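> Give me the fold of what follows.
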Amino acid sequence: MRTQVGIIGAGPSGLLLGQLLHTYGIEAVILERKNPDYVLSRIRAGVLEQGMVDLLDEAGVGRRLHQEALVHDGFEIAFSGRRHRIDLKHSTGGRTVTVYGQTEVTRDLMEARKAAGLTTIYEAADITLHDFDGERPRVRYFKDGVSQELACDFITGCDGFHGVARQSAPANALQTYERVYPFGWLGVLSDTPPVSPELIYVNHDRGFALCSMRSAHRSRYYVQCPLSDDVGEWSDDRFWDELKQRLGPETAGHLVTGASIEKSIAPLRSFVAEPMRFGRLFLAGDAAHIVPPTGAKGLNLAASDVYYLSRALREFYDEGSKSGIDAYSANALRRVWKAERFSWWMTSILHRFPDSDAFTQRIQTAELDYLVSSKAATTSLAENYVGLPY
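The predicted model follows:
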């Protein structure tokens, strides 16, 4: 099989890149090692920056989002027993964020790709990448036990942190940076109305909590927990009781509880791999970087990678220019590191660390107090939260 761009991974970044390339008249084949149901079963975040919403519109998949998504003008930070609203729209000159689950983004992209008759090969096993240091890259894989090969001009690895793309990069050319946090997020999804119309980030002596939502009738809640915890030890009742303690009596009084429909513990990590290009192999999304979920930058960073890469490839095919391709890694990484900084900072001021002493906790409270009382600090938070420009 022959195509112009081979994309490894049918998550939202791979699908979005494929759809954008299709609108530019560039052929792309997507290879995914799992089946479609498995891809759609991944429960992930869903706070979208305006830049990502614009890309989904450009890709022609924004109709359902605009019908069903929740547009948020702000969010709240709670600490020392009080809630403080961050007015995103006022602080950023009218910019907002959109709440729309990653599963729904993936579904919309899958359906658009299918409707356009584009090729996605699911359950592609033992994928290996070859000759991307030259001009004729190849991807080999097994489908239904039969060896197959995809010849292409470029390969894009959108296959996540554990995928084959980054593992295929030359070890002596790859530099990684990592910070692993000593706690996780216990998350519960429930068919209950959200406790608040906007997200609430909570700093509490017992640990961080987050009140989020997927729709007006489906909520997503998180509490900080030790990495050693077993999710099976957390009954629904235990989770709700812990969340109520961290929310405080006034907010907890409005909390509607119910049976969980999904429950999991996610570790927190900051990770960056540099560079994001190796000859004709590009990394995008989680294959190149991970952020802790505080601040909701993971999916949005993948979208910004896709923005830079899609335009670089269009420039190559339309104009014969390699300037965009040559600049891809540097352009993407500038934005990646700013988002990494913001996510690290949000994590640092909102969580309880095992080695935190009384001094550290006082500093945390002082920073939060300054944050909500200073126009400059609030503006900086809001600008980063709604998303820095591409």
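
> rest of the way, CA atoms for contacts and neighbours
Noted.

> I'd like to know how many residues surround residue 23.
With neighbours defined by other Cα atoms under 10 Å, the count for residue 23 comes to 12.

> what separates the closest residue to residue 130 other than its chain neighbours from residue 1, distance-wise?
The shortest distance from residue 130 to any residue other than its chain neighbours is 5.1 Å, reached at residue 138 (Cα to Cα, 6 or more residues apart in numbering). For residue 138, the distance to residue 1 equals 10 Å [Cα to Cα, to the nearest Å].

> quick one: the helix or strand harbouring residue 150 to chain centroid distance?
Per DSSP states H and E, residue 150 falls inside strand 146-151. In terms of Cα atoms, centre = their mean, to the nearest Å, the centre of strand 146-151 is found 31 Å from the chain centre.

> Check stretch 193-211 too.
That offset, for stretch 193-211, works out to 19 Å (Cα atoms, centre = their mean).

> Following up with a second sequence; could you model it the same way so I can compare the two?
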Amino acid sequence: MRYIRTTRLLNHPTIWLLRPCNGDGQKAMIGANLVRQERRIMKTQVAIIGAGPAGLLLGHLLRAEGIDTVIVERAAPDYVLGRIRAGVLERTTTDLMDQLGLGARMHAEGLPHDGFHLADGERLIRIDVAALTGKQVMVYGQTEITRDLMEAAPERGLEIIYDAGDVALHDVDSDAPYLTYSKDGTTHRIDAQFLCGCDGFHGPSRKAIPASVATAYEKVYPFGWLGILADVPPCNHELIYANHERGFALASMRSETRSRYYVQVALDEKVEDWSDDRLWDELAIRLGPEAAAHMVRGPALEKSIAPLRSFVFEPMRHGRLMLAGDSAHIVPPTGAKGLNLAASDVHYLSQALIGYFRRRDADGVAGYSAKALARVWKAERFSWQLTRLMHRFPDSDAFDRRMQVADLDYIASSVAAQTTIAENYVGLPL
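Sure thing, here's the model as predicted:
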């Protein structure tokens, strides 16, 4: 039995329904039992795996340039929107939203921040980002960024296929890569000129790059962050990163009425052992008296423990497969680089693909990995340094603790040190 194209299903991208035919080319009769075995093939220019912020940003940028693009996402829309993630946006990220004309709600509901604080028990050391760099950061939840991008997709012709199971990438080192997935009992295939893996640390994209050509760098930290989300006003109008002898703490927010707090915990800690009262008490101790005096307590909307790691995968391109975001790198949440680093990947990748399809310029594609990784490693360095400065490590001794105190004393008194931190926090130039 062979297959021929018989039915065009959509105008964009091109989708063909393949039906079995007999040897003389005549269509065979198809019963109900055969319909379930039909296989659909879609043809597009770019297929993106993952409908998180990285995949959605990339898809919108490419569609805005008239490039045929489809996104495949393993989860349902509600699950994607249910992911609780970071909320501090660099200028790179906000500029991309504005470039797409999707920044109105972000500017209306987001909280522009001119700085943040480092705490060392008794005092708050303010890093005046705006004065030192001339830029701001924006507090606007990653969930809200995702919602804005998802809701704009239909009217802008960006197709997103949700609930796609068993996603697999094929022939990524050839000129004709494709991916397959299952949905509603049917196997689907997408032929594309490029595949873009924006499917996170556990997705299939990175695994499609042969181990013989790749190198992974990883540092797993011996602690995690226990977080609480509550509908209470924040204790400070700016973020506080606290170094305390009992461990790290962070006071953050999602809005003027919703707060996000974290404390450093051992990896063997369990969420159920931390009542709301115990967690609020610990936060008050670690954040210091000034923050504690303004802390409003409330029931947890969500509590969870997240492990910390630094991870970089090289290269970020193999053949016609390009990686972006968490599929290629992970940073500790200290310094809020995760989403923003994904946005810088998307900036470089979108420019490379637009250059290829508009001007047949292959140099951008060839140079994408090196350009993206140069910024990735700088962001990794900043997150690693800030993590070491603000956390208590199990193997630390009295000398290590005094070094942290000395570093914080130096930062408190040095404009040069504060400027270095501010430049990295607000985001290095692209």
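
> Give me the more crowded residue out of residue 138 and residue 1 of structure 1.
residue 138 (20 against 10).

> Return the distance of the counterpart of that one in structure 2 relative to residue 189 of structure 2.
The equivalent of residue 138 of structure 1 in structure 2 is residue 178 (alignment by TM-score structural alignment). Applying Cα to Cα, the value for residue 178 of structure 2 to residue 189 of structure 2 is 7 Å.

> Wait, residue 216 of structure 1 touches residue 193, no?
Yes. Residue 216 of structure 1 lies in contact with residue 193 (Cα atoms under 8 Å); the separation is 5.8 Å.

> can you tell me how far the aligned partner of residue 328 of structure 2 in structure 1 sits from residue 168 of structure 1?
Correspondence of residue 328 of structure 2 to structure 1, assessed by TM-score structural alignment: residue 288. With distances taken as Cα to Cα, residue 288 of structure 1 is found 12 Å from residue 168 of structure 1.

> neighbour-wise, which of those two wins?
residue 288 (27 against 15).

> picking that back up, could you tell me which residues make contact with the match of residue 328 of structure 2?
Counting by Cα atoms under 8 Å, 6 or more residues apart in numbering, residue 288 of structure 1 makes contact with 160-161, 166, 271-274, 276.

> who touches the counterpart of residue 9 of structure 1 in structure 2 in this structure?
Matched to structure 2 by TM-score structural alignment, residue 9 of structure 1 sits across from residue 50. Taking Cα under 8 Å, 6+ apart as the criterion, residue 50 of structure 2 is in contact with 56, 71-74, 197-200.

> ok, those vs residue 20 of structure 2, which is closest?
Among the contacts of residue 50 of structure 2, residue 72 lies closest to residue 20 of structure 2 (Cα to Cα), at 26.2 Å.

> What is the burial count for that closest one?
For residue 72 of structure 2, the count of nearby residues is 25 (other Cα under 10 Å).

> hang on, isn't it packed against residue 51?
Yes. If you go by Cα under 8 Å, residue 72 of structure 2 and residue 51 touch, sitting 6.9 Å apart.

> what is in contact with those two at once?
Counting by Cα under 8 Å, 6+ apart, the residues touching both residue 72 of structure 2 and residue 51 are residue 160.

> for structure 1, longest helix please?
For structure 1, the longest helix by residue count, based on DSSP state H, is helix 323-350.

> Buried residues of that helix, list them for me.
Judged by neighbour count using 16 or more other Cα atoms under 10 Å, the buried positions of helix 323-350 of structure 1 are 324-325, 328-329, 331-333, 335-336, 339-340, 342-344, 346-347, 349-350.

> That helix against structure 2, how far on average?
Mean deviation of helix 323-350 of structure 1 relative to structure 2 after superposition (mean Cα distance after the TM-score superposition for structure 1): 0.2 Å.

> Just tell me the aligned range of that helix in structure 2.
Taking TM-score structural alignment, helix 323-350 of structure 1 hits residues 363-390 over in structure 2.

> Kindly provide the distance from the spatially most central residue of structure 2 to residue 88 of structure 2.
In structure 2, the C-alpha nearest the mean C-alpha coordinate belongs to residue 339, at 3.9 Å (Cα atoms, centre = their mean). As judged by Cα to Cα, residue 339 of structure 2 and residue 88 of structure 2 stand 9 Å apart.

> Next, count neighbours for residue 184 of structure 2.
Here the number of neighbours of residue 184 of structure 2 (other Cα under 10 Å) works out to 10.

> no, scratch that, I was asking about residue 426 of structure 2
Look at residue 426 of structure 2: counted by other Cα under 10 Å, it has 27 neighbours.
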